[in-house]
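K.L.:
sequence and predicted structure, then a few things I'm wondering about:
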Amino acid sequence: MKKNCLYFCFLLILFLNGVSTLAGQNIVNGDFENAQFQLLTPFRQVIPGGDGVIGWSVESGNIDYIGSYWTPSSGNRSIDLNGSESGSISQSFATQIGKEYYIKFDFAGNPVCDSPLEKVLEVSVGSTREVYLFNTSARSINDLGWEPRVFTFTAVAAVSSVRFLSKNGGFCGPAIDNVELVDCAGVREGQSIKDECGECLEPTDINFNRICLDCYGVINGDAIVDDCGVCLPPSAPDFNNCLDCAGAINGSSIIDQCGQCVDSLAANFNECLDCAGIPFGESFFNECGQCYTPGIPINAGECDNRKLIYIPTSFSPNGDGINDEFKFFEGVGRVAEVLTYEIYNRWGGKVYIAANFDIASSVEWWDGTSGNSKLEEGVYIYVSQIAFASGAVLSYSGGVHLVR
């Protein structure tokens, strides 16, 4: 009997202190609609130890309990964390040790005071802290511009306490409303969690904890796409070491729409004329130095032994079965073999490679992906060596525009 009393007394204490569980409760009075007093004025100052907002404790300073003074995020009540000075409020709730939690809230600032215009809010649970900023320069009490925010922490105790603290002094502080526990997808009382692959999914989802592939397609590999757009392990010496197409570290030269490595501020950037003087035309100089337009015969003359191929300037891997791969085509002669075929992004990172295949192959040509991930639209560089039936081996390079 004594044990039962202790148990129920403990539950009562948790309830009186505003403790909630995720099983149907969430944060107590997270919309601040209920107080221990009747609000008869546009706002009322609340201090520690006095009549307060149900479920919440004023820990330091003082706050303003807002009614008709401004438009709340929803409902009829909200909080200004500065009454006449910096204030803070807190609430405790039950947690599972080691579990990740997400606290969603609406954030704004009291725009009445001239300074400071930037409101600074600190949210913390134990040693986990995050600071949020809100600028009130374009706001009014009729339009606070409420914005949603999410604070994330991992529980280290069976009961955790969240605290909202103003980092501004004086009057007119950060404003908060609609505090609630959500899942990683932002859904109140939702069931989604992060799986072993770092994806936010419900445990019943068919993709939950499926084999995790890195950008190279390696099972549980650690390679990621770095700031240079290159798929590399973070431990690689070249990770985030971005060379532009001219080989300069963090240089400004990029591959323009013409497939040329040019400084983005240069006068000839994106001035694409083919050898016939036609903007974005298909004519190009062949191995003999002749301006060749696909489909129009030319007098090869002494170049008969150097067989032509046609290399498109763009392709569109959209799955319609037309021009979905970046393929080369035979011209007036027969290609024996594609010896090498390499694709690079504009920073010089290799995104695709194939070798020793027939030009008529349907599987070796680049389809606009790298490591099972679709690459962004833009110009990429190709470098290739082609062996002809005559025995000649010729090199080709240039730019191709990937169009989504």
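P.N.:
Ah, there it is.
K.L.:
please count neighbours and contacts with C-alpha atoms only from this point.
P.N.:
OK.
K.L.:
list the contacts of the closest residue to Lys350 other than its chain neighbours.
P.N.:
Using CA to CA, 6 or more residues apart in numbering and skipping residues adjacent in sequence, the residue nearest Lys350 is Tyr344, 4.4 Å away. Shown in contact with Tyr344 (CA atoms under 8 Å, 6 or more residues apart in numbering): 350-352, 380-382.
K.L.:
comparison target below:
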Amino acid sequence: MRTHFACGSRSRLAALAAVGITAATLLGATPASADTGIPVTNPSFIQPYVGPTDPASYTHVPLDSNAIPGWRVTNGNVDVFGRAAAKTGNSPVVESGSQAVDLNGTQTGGIEQTLRTDPNALVTITFAAKINDHPFCATWESGNTQSMVVQFAGGTTVRPYSLGTVTTPGRYASWQLMEVVLPATGRHSRLQFLSTNTGHCGPLITDVRATDNTTA
């Protein structure tokens, strides 16, 4: 069936085009170059829930555990910190109510989540990071450098971060917003946060977001 436009309708479309408004805009179409959010499950680690008022409160999560919904512990073990222990309150870069993951439990640890990606995508990962100054760390591991890498498993791009020590945390004394661009490894890309230091105290991370920012 053919669609016929009255002269008046054609005139209105021409007028809209003259001021840069296209039919695609009217229909709500998204330009090919626009950023597209990629869902991340439990990005702020609010599950499992940890007591929010104790500055020393955390939940230990062992290797291969799925106790952190959406995430799997792939290396060593990790801890989930409650809001007070993570010091996420009153931060301009951290969502209200966020918990955090310490990438070292009793040893070097790491977590991963599989994201649905376009095989040719460039994926921007943003997250917040902070030095782990838990009371134990401040007493027993204050001089140990806390460090990590962010990557897609099997990918060629690996982004290292060194956060300093509890005694010399630099800007990581408070939560900092971080960003890295990673090439997707296929229709499913395994996002990994891996500690690279030994000991009981690794970097704290929270508020993980992913965006496909491929430009067509």
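P.N.:
Happy to help now that I have it. A quick note: this is a predicted structure, and the numbers were derived from the prediction, not measured.
K.L.:
still on that earlier bit, what residue of the second structure matches up with the residue nearest to Lys350 of the first structure?
P.N.:
Aligning on TM-score structural alignment leaves Tyr344 of the first structure without a counterpart in the second structure.
K.L.:
out of the contacts of Tyr344 of the first structure, which comes closest to Thr95 of the first structure?
P.N.:
Using CA to CA, Val351 comes nearest to Thr95 of the first structure of those, at 44.9 Å.
K.L.:
what is the burial count for the closest one?
P.N.:
A count of nearby residues for Val351 of the first structure, using other CA atoms under 10 Å, gives 21.
K.L.:
got it, and the one 3 residues further on?
P.N.:
One way to gauge burial is a neighbour count; for Ala354 of the first structure, by other CA under 10 Å, it gives 15.
K.L.:
so how far is Leu339 of the first structure from it?
P.N.:
Taken as CA to CA, to the nearest Å, the spacing of Ala354 of the first structure relative to Leu339 of the first structure amounts to 8 Å.
K.L.:
need the three-state assignment for Ile27 of the first structure.
P.N.:
coil (DSSP: H, G, I helix; E, B strand; the rest coil).
K.L.:
the second structure: which residue goes with that one?
P.N.:
By TM-score structural alignment, Ile27 of the first structure lines up with Val40.
K.L.:
how about that match, what does it touch?
P.N.:
By CA under 8 Å, 6+ apart, the neighbours of Val40 of the second structure are 70, 113, 115, 208-210.
K.L.:
same check on Leu165 of the first structure?
P.N.:
81, 86-89, 121-123.
K.L.:
now the aligned partner of it in the second structure: how far from Thr114 of the second structure?
P.N.:
Aligned counterpart of Leu165 of the first structure in the second structure: Leu194 (TM-score structural alignment). Separation of Leu194 of the second structure from Thr114 of the second structure (CA to CA): 15 Å.
K.L.:
same check, this time on Ala216 of the second structure
P.N.:
From Ala216 of the second structure to Thr114 of the second structure the distance is 24 Å (CA to CA).
K.L.:
okay, the two: which has more neighbours?
P.N.:
Taking other CA under 10 Å, Ala216 of the second structure and Thr114 do not tie; Thr114 has more neighbours (18 against 7).
K.L.:
that one and Arg190 touch, don't they?
P.N.:
Yes. Between Thr114 of the second structure and Arg190 there is a contact at 4.2 Å, judged by CA atoms under 8 Å.
K.L.:
for the second structure, longest helix please?
P.N.:
helix 7-18 (DSSP state H).
K.L.:
immediately after that helix, which helix or strand?
P.N.:
As assigned by DSSP states H and E, the chain's next helix or strand after helix 7-18 of the second structure is helix 23-26.
K.L.:
so that following helix corresponds to what in the first structure?
P.N.:
On the first structure, no counterpart of helix 23-26 of the second structure exists by TM-score structural alignment.
K.L.:
coming back round to it: skip the chain neighbours and tell me the closest residue to the match of Leu165 of the first structure.
P.N.:
Closest residue to Leu194 of the second structure apart from its sequence neighbours, by CA to CA, 6+ apart: Gly110 at 4.1 Å.
K.L.:
for Thr152 of the first structure, same thing?
P.N.:
Tyr102 is the one closest to Thr152 of the first structure (CA to CA, 6+ apart), at 4.6 Å.
K.L.:
so which strand or helix has that neighbour?
P.N.:
Using DSSP H and E, Tyr102 of the first structure sits in strand 100-109.
K.L.:
which residue numbers in the second structure go with that strand?
P.N.:
Going by TM-score structural alignment: strand 100-109 of the first structure matches residues 122-131.
K.L.:
so how far is that stretch from its chain's centroid?
P.N.:
Stretch 122-131 of the second structure sits 5 Å away from the centroid of its parent chain (CA atoms, centre = their mean, to the nearest Å).
K.L.:
what do you get for stretch 167-185 of the second structure?
P.N.:
Using CA atoms, centre = their mean, the offset of stretch 167-185 of the second structure from its chain centre is 10 Å.
K.L.:
circling back to that earlier point, mind checking how far the residue nearest to Thr152 of the first structure is from Leu232 of the first structure?
P.N.:
Using CA to CA, one gets 31 Å for the distance from Tyr102 of the first structure to Leu232 of the first structure.
K.L.:
how about Pro42 of the first structure?
P.N.:
Pro42 of the first structure sits 58 Å away from Leu232 of the first structure, going by CA to CA.
K.L.:
and the nearest residue to Thr41 of the second structure once chain neighbours are set aside, how many neighbours?
P.N.:
Spatially, and ignoring its direct neighbours in sequence, Thr41 of the second structure is nearest to Gly70 (5.0 Å; CA to CA, 6+ apart). Residues lying near Gly70 of the second structure (other CA under 10 Å) number 16.
K.L.:
same question for the one 3 residues further on.
P.N.:
Number of residues near Val73 of the second structure (other CA under 10 Å) recorded here: 24.
K.L.:
quick check: the aligned residue for it in the first structure?
P.N.:
Alignment note: Val73 of the second structure maps to Val58 in the first structure; criterion TM-score structural alignment.
K.L.:
its match contacts Ser86, doesn't it?
P.N.:
No. Val58 of the first structure is not in contact with Ser86 according to CA under 8 Å; the separation is 11.1 Å.
K.L.:
distance of Gly155 of the second structure from Leu115 of the second structure?
P.N.:
14 Å.
K.L.:
which one's more surrounded, the two?
P.N.:
A direct count of neighbours by other CA under 10 Å for Gly155 of the second structure and Leu115 places Leu115 higher, at 20 against 15.
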